[in-house]
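>>> Starting from these lines, generate the structure:
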Amino acid sequence: MRAMVYRGPYKVRVEERDVPRIEHPNDAIVRVTTAAICGSDLHLYHGMMPDTRVGTTFGHEFVGVVHEVGSSVQHLKPGDRVMVPFNVYCGSCWYCARGLYSNCHNVNPNATAVGGIYGYSHTCGGYDGGQAEFVRVPFADVGPSIIPDWMDEEDAVLLTDALATGYFGAQLGDIVEGDTVVVLGAGPVGLFAAKSAWLMGAGRVIVIDHLEYRLEKAREFAHAETFNFAEHDDIVVEMKRTTDHLGADVVIDAVGAEADGNFTQHVTSAKLKLQGGSPIALNWAIDSVRKGGTVSVMGAYGPMFSAVKFGDALNKGLTLRMNQCPVKRQWPRLFEHIRNGYLKPSDLVTHRIPLEHIAEGYHIFSAKLDGCIKPLIVPGTS
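Here you go, the predicted model:
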C-alpha cells in the first residue's frame, strides 16, 4: 500500500509499505477512503511533539471500508463503511467506563496522561494513522461506528476529530444562556467551537485570529464577530474594552502549542524544546476572561513545562477545563445536529488532495496558502 511517512521536521513523503495485518482478534483492517490533515498534525510536522519517530504514518481523522476483521470482532464485517474516532481505547477500563475514552489506561505505555491516538507519536501510543490506503484499527467493536446512510462521507470524516473537538470545547465552557464566548483561533476546531457555542445558548461569540481569510470564514460559517489581533496593540485590552471592561464569560483556546508569540517563546518551545509549546494563547485566555469565568483548552500542547500564568488564574477564581476530546461520546447529539441541518461540517473543507501529493498538502496547510482551512486526503486505490 501507499502511506504518508514522516522523515523529520517538515519532511514527509509517500512510500510503499506492507498492508497492516491483524495482530489481535479484536482488530480490524480498514481501507481508507477519505482522511484529513488536522491542525494538530502540524505540531508533529514542525517537530513540536516529543517522540515523533521517523517512519511514522500520521493521520487521526479518517473514514473507510472494513477490509478484514479479527476472529473476535462481532459488530463489524468486511464491506461496512465506518468512521473511526481519533481515540484508541479499550472500552472497559476505569476511565472508559466513565466515558473518558481519551484517557484510556490500557492502550498507551505513557498512559499517565493521554490514552492512544492514531498517528500521533509514540507519546500517544505509537499507532500508525490513516493518511494511508489501509490502517489497523484495534478494539474494532469499541471505537468505529457504521456511517449512517444519510450522512455524507466528508461530514463523517470531520466528526472523527475536528467537529467533535470543537463541540467538546464549547461544552467544557459550561456556557450559560446569554454568555459572551471568545474563541482564540479560527482554524477548523475554533470555527466549530464558535458555531457550537450558539447551539449552547451563547449571546455573543467572538473569534480572534490574524489571518483575514480565516476571520472571513468565522463570520460566514460561525456568524461570529471577529478581531484581528495583529491590528491591535494588545488584544487582551481590546477584549476588556468590548466586554464593558469585565472580560468574556468563557474563553476557548483552540490554538495550542504553536500560538504566535515573541522570538524568545518560539526559541524555547519550538527550537530548544524547553516548553510544551508557546503559552501565548492560553495566557491570553486567562487574561481575557472575567473573574470567575471559564477557560476551555482544546489546543494541543506537548507533555512538558509551559510558562502559563497559573497564579493569575488562581487569583481570578477561574475554572480551567481541558482534555483530549472523547470523540464517540459527542456523536449522538452531533448526528442529530447534522441531520436537522444545524451543522454542515464539510462547509469548512477547502482542499481535496490525492495521497501521492500529501507533502504539498502539508506545505499548503502549514504555510496557510491558497486560503486553506481544512484539507482532505483521498487515498484512491492501489
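
>>> okay, CA-based contacts and neighbour counts for the rest of this
Fine.

>>> can you map out the helices along the stretch 251-382 of the chain?
263-266, 280-288, 310-315, 327-339, 358-366 (DSSP state H, counting those that start in this stretch).

>>> buried residues in the last one?
Within helix 358-366, the residues that qualify as buried are 358-359, 361-366, counting by 16 or more other Cα atoms under 10 Å.

>>> And for the shortest one?
Residues of helix 263-266 classed as buried: 265-266 (neighbour count, 16+ other Cα under 10 Å).

>>> Another for comparison:
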Amino acid sequence: MRAVTWQGRHKVSVETVPDPEIVNPRDAILRVTSTAICGSDLHLYDRYIPGMRAGDVLGHEFMGEVVDTGAASTLEIGQRVVVPFTISCGQCFFCERQLYSACDNANPSETRDASDVMMGHAMGAAFGYAHLTGGYAGGQAEYVRIPYSDVGPVVIPEDLADDDVLFLSDILPTGWQAALNADIEPGDTVAIWGCGPVGLFTIQSALLLGAARVIAIDHFPTRLALARKYGAEVLDYREVDVREALDEMTGGIGPDACIDCVGMESHGFTLDNVVDQVKAKFYLATERPHALRQAILACRKGGRLSIPGVYGGFADKFPLGQLMEKGLTVKSGQTHVQRYTGELLRMIREGKFDTVSLISHHASLEDAADMYRRWHDEQNLYTKIVLKPGMARGTVRAVQQMEQV
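All right, here's what the predicted structure looks like:
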C-alpha cells in the first residue's frame, strides 16, 4: 500500500509499505477514505518531538471503511467509522475512569520505557505519533490497522459526508475538551490563543457552553476571519499589545478563562519568543511557550487556564510565581476522545458545529509531501488539508473561498 512516511526534519515522502494485518483478535483493518494533516504533525515535521524513526507512517486524523476484523472486534465489514487518535484498551485503571488518553495498556512495553523516563509515567498510545506513544503506524495511508477496535471507532451514518465527521478523530473533541477544561460559566469572557483548527473548534465550543464573549488571538488574516465568523472578537497580535488589549476589553480585570491552543511552537518576535527560538534551534530547549506565558499573565486573578496545545518537554522562563500568586486553576492533557464522540456526533447532526468551513483544501495522498510544506509555510492559505487516498496525483482542490479580515 501507499503511505506518508517521516524521513527526517522537513522531509516526508509517500512510499510503498507492507499492508497492515490482523495481529490481535480485537483488531480491525480500515480502508482510509479521508485523512487530515494536523497542526501537531508539524511538531514531527520540525523534529521537536523525539522518538521518530525514518519510515514511520504518519497521521492520526482519519476515517474509512472496515475491510477486515479480528474475532473479538465489534465492527462489521463495510461499516464507515471515524477512529480516535488515542489508542485505548477500555479496561485499565484509566480507561475505566474515561481517561482514555492515559491508557496504561496500549503503549507496548518495548516503547514505553523512554516515555516513562521522560514524562514520569509512560504516555498513552496514539496513531502515527512517535515511538514515545507506541510507534503505531498512522492513518495517512491507504489502509491502517486499528487496535482495540471494540473501544474507539465511531460508526458513521451513511447520510453524513466524510467532511462532516472526520474531525471527530481529534480536533473537534480536542476543542470541546479545551472548553470544558476552562470550566466556562454563563456570562464568562474567554480568551483563546491560536486560531488554527483546534482554536476554531474551541471558539465554537466555548460559545455553546455559555461564554458571553470569546476573544481570539492570532495573526493570520484568514484564521482571524474564520474566528470572527464563528462568533469571536479578534485580536491580531502584530497590531496590538495583547495584554493591554485584554485588560481594556475586560475593564482591567482580565479574562475569566484563558485557553492556549498554540502549544510548543509559538510565533512572534517578542524578546522571550526570539530567545526560545534560538534555544530550540540549537536543541537547548524543547518549547517556545510564549502564548502560554502570555495567557498566564493575562488571566484574571482566580481564573482558569486550559492547555490543549501540545508540549513535549521542558519550558524555560515559565511564570510559575505568577500562576501561583494569581490563584489560577490549570487543566491540560491529551484529549480523552472516546468520552465525547457520541455526544459530539449528535451535536453535528443537530447543526451545532460548523465542521466544514475550516477545510481549505482536498488533495491526493500522493501529494502529501507538498501539502506538508504548504501547511508549514502558507498557513494563511492552507487552514486545513484533507488527503484523499485514491485521488489522482496532482489533484488539489480548494474547498472554501477563504475570506480575509
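
>>> TM-score them against each other, please.
After superposition, the two chains reach a TM-score (TM-score structural alignment, normalised by the length of structure 1) of 0.96; 378 aligned residues with a Cα RMSD of 1.5 Å.

>>> rewinding a little: of all the helices of the stretch 251-382 of structure 1, which one is nearest C124 of structure 1?
Nearest to C124 of structure 1 among the helices of the stretch 251-382 of structure 1 is helix 327-339; the distance by Cα to Cα comes to 15.7 Å.

>>> and that closest one, which stretch of structure 2?
Applying TM-score structural alignment, one finds that helix 327-339 of structure 1 aligns to the residue range 337-349 of structure 2.

>>> average offset between the matching stretch and structure 1?
Stretch 337-349 of structure 2: mean distance to aligned residues in structure 1 after superposition is 1.5 Å, counting by mean Cα distance after the TM-score superposition for structure 1.

>>> what sits up against that stretch?
Residues outside stretch 337-349 of structure 2 that contact it (Cα atoms under 8 Å, 6 or more residues apart in numbering): 84-86, 98, 100-101, 151-152, 154, 164-165, 168-170, 173-174, 353-355.

>>> how does it look with 10 Å?
By Cα atoms under 10 Å, 6 or more residues apart in numbering, the surrounding residues in contact with stretch 337-349 of structure 2 are 82-88, 90, 95, 97-101, 151-157, 159-160, 164-165, 168-174, 176-177, 350-355.

>>> Filter the residues you listed down to just the ones in helices.
Using DSSP state H to define helices, the subset of the contacts of stretch 337-349 of structure 2 located there is 164-165, 171-174, 176-177.

>>> Can you select the buried ones from these in PyMOL?
In PyMOL, this line selects whichever of these come out buried by 16+ other Cα under 10 Å:
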select buried, resi 164+165+171+172+173+174+176+177
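
>>> Which of the ones in helices among the contacts of stretch 337-349 of structure 2 sits closest to D113 of structure 2?
Of all those, the one with the least separation from D113 of structure 2 (Cα to Cα) is T174, at 26.6 Å.

>>> Quick check: N315 of structure 1 touching G293?
No: with contact defined as Cα atoms under 10 Å, N315 of structure 1 and G293 do not form a contacting pair (11.7 Å).

>>> now the strands: where do they sit in the stretch 201-350 of structure 1?
204-209, 225-228, 248-253, 289-297, 319-322 (DSSP state E, counting those that start in this stretch).

>>> Now the second one on structure 2. Mean distance?
Here the mean offset of strand 225-228 of structure 1 against structure 2 after fitting is 0.3 Å, by mean Cα distance after the TM-score superposition for structure 1.

>>> try the third one
Overlaying structure 2 shows strand 248-253 of structure 1 at a mean distance of 0.4 Å from the equivalent residues (mean Cα distance after the TM-score superposition for structure 1).

>>> What helices and strands are in contact with that strand?
helix 162-172, strand 180-184, helix 188-199, strand 204-209, helix 235-242, helix 280-288, strand 289-297, strand 319-322 (3 or more Cα pairs under 10 Å, 6 or more residues apart in numbering; DSSP states H and E).
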